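*Asks:* Provided below for reference: sequence and predicted model.
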Amino acid sequence: MIELLKKNSFFLISIGAVPSAIIRWQIDNILIVNIIGCFLLGFINSLPIAKRYKLIFGFGFCGSLTTFSGWSLKLVQLINQGFYKLFFFNSILIVIFGLFSVAIGHFLAKKIIN
């Protein structure tokens, strides 16, 4: 039974990840996709919906949309080019915007529910 649930979870996450990966491929701005993904994750995770929908939209869609590896590559490129101030600015900016976006999504979902 547990194996079936794991396979089902994998399938549900994949359903959300595929369209999100295509969207991510079309948007060439790491900051924008991470802000959108963080907002949606905060929103979806705060809704009283079934776990399967949270797997599809939260883990699958938002997880595939946001890009830690792309952000990390961008930071390494900034260091290699000698843009140290821009490196620190980007490092702090994306974390602050991400946290702020999750919080806004969370509070908006709570307002809609109540």
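*Replies:* Received the coordinates, thanks.
*Asks:* every contact and neighbour count from this point should use C-alpha atoms.
*Replies:* Will do.
*Asks:* tell me which helix or strand Pro48 sits in.
*Replies:* Secondary structure from DSSP states H and E places Pro48 outside every helix and strand.
*Asks:* so how far is Ile112 from it?
*Replies:* Per CA to CA, to the nearest Å, Pro48 is found 11 Å from Ile112.
*Asks:* Ser20 now?
*Replies:* 24 Å.
*Asks:* how many neighbours does Arg101 have?
*Replies:* To be clear, residue 101 is Ser; Arg isn't right here. 22 (other CA atoms under 10 Å).
*Asks:* residues in contact with Gly37?
*Replies:* 62-63, 65-66 (CA atoms under 8 Å, 6 or more residues apart in numbering).
*Asks:* typed the wrong thing, it's Ala21
*Replies:* Applying CA under 8 Å, 6+ apart, we find Ala21 in contact with 61, 64-65.
*Asks:* show me the helices in this structure, by range?
*Replies:* 2-26, 30-46, 51-53, 63-65, 68-80, 84-113 (DSSP state H).
*Asks:* just name the most buried of the ones you listed.
*Replies:* Highest mean neighbour count of the helices of the chain: helix 63-65, a mean of 24 (counted as mean count of other CA atoms under 10 Å).
*Asks:* from the contact counts, what lies against that helix?
*Replies:* Applying 3 or more CA pairs under 8 Å, 6 or more residues apart in numbering; DSSP states H and E, one finds that helix 63-65 makes contact with helix 2-26, helix 30-46.
*Asks:* next, the one to line up against it:
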Amino acid sequence: MTAALVVVGAMVGAPVRYLIDKEVQARRDTLFPWGTLTVNLIGCAILGGLVGASVTSSVMALAGIGFCGALTTYSTFGYETVRLIEARAYRFALANVTVSLAAGLAAAIAGSAATKWLLT
């Protein structure tokens, strides 16, 4: 049952990721991967919110592992950072790593705090 929940969540998360990424990136004329950063931050905030809400294991499988797992993308983050380095866009590469890590952690903490606050 758990595996099925993960699959269903991923079936929603993957196309949402694609659509958000393409929409955000289409609005930017830069090498910086704004689309990937956006989906990763959204996913961090949602996952933090789920943890803060202490959801059941079924909800975590569906929304956390399935949806957020398919929505976010560490492999694309890594690929795009390497692509920036190869293009000698070192400042963009460093900014991508720094902002992704710091803002992702902040989004997860904020999501957790927000749901804890809302539920008390």
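*Replies:* Arrived safely. Remember, predicted model here, so these are calculated numbers, not experimental data.
*Asks:* got a TM-score for the two of them?
*Replies:* Remark: TM-score between the superposed chains equals 0.89 [TM-score structural alignment, normalised by the length of the first structure]; 107 aligned residues with a CA RMSD of 0.9 Å.
*Asks:* among the contacts of Gly37 of the first structure, which one sits closest to Ile35 of the first structure?
*Replies:* Relative to Ile35 of the first structure, the closest of those is Thr66; by CA to CA it sits at 8.1 Å.
*Asks:* and the residue nearest the centre of the second structure?
*Replies:* What sits nearest the mean C-alpha location of the second structure, by CA atoms, centre = their mean, is Asn40, with 2.1 Å.
*Asks:* one step back: now the contacts of Ala21 of the first structure as a markdown table including distance to Gln81 of the first structure?
*Replies:* Shown next, in a markdown table, are the contacts of Ala21 of the first structure (distance: CA to CA, whole Å):
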| residue | distance to Gln81 of the first structure |
| --- | --- |
| Phe61 | 33 |
| Ser64 | 28 |
| Leu65 | 27 |
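*Asks:* what is the nearest of those to Phe89 of the first structure?
*Replies:* Nearest to Phe89 of the first structure among the contacts of Ala21 of the first structure, with distances taken as CA to CA, is Leu65, at 22.3 Å.
*Asks:* which residue lines up with the closest one in the second structure?
*Replies:* By TM-score structural alignment, Leu65 of the first structure lines up with Leu71 in the second structure.
*Asks:* Met11 of the second structure versus its match, what's the distance?
*Replies:* From Leu71 of the second structure over to Met11 of the second structure (counting by CA to CA), the distance is 10 Å.
*Asks:* and if you look at Val59 of the second structure?
*Replies:* Distance of Val59 of the second structure to Met11 of the second structure, given as CA to CA: 15 Å.
*Asks:* next: Phe77 of the second structure.
*Replies:* Distance, Phe77 of the second structure to Met11 of the second structure, by CA to CA: 21 Å.
*Asks:* go on, Ala89 of the second structure?
*Replies:* Using CA to CA, we find Ala89 of the second structure at a distance of 34 Å from Met11 of the second structure.
*Asks:* swap in Leu19 of the second structure?
*Replies:* Computed with CA to CA, the distance linking Leu19 of the second structure and Met11 of the second structure is 13 Å.
*Asks:* got it, and Gly64 of the second structure?
*Replies:* According to CA to CA, Gly64 of the second structure and Met11 of the second structure sit 13 Å apart.
*Asks:* same check, this time on Leu37 of the second structure
*Replies:* Going from Leu37 of the second structure to Met11 of the second structure by CA to CA gives 21 Å.
*Asks:* what of Ala3 of the second structure?
*Replies:* 12 Å.
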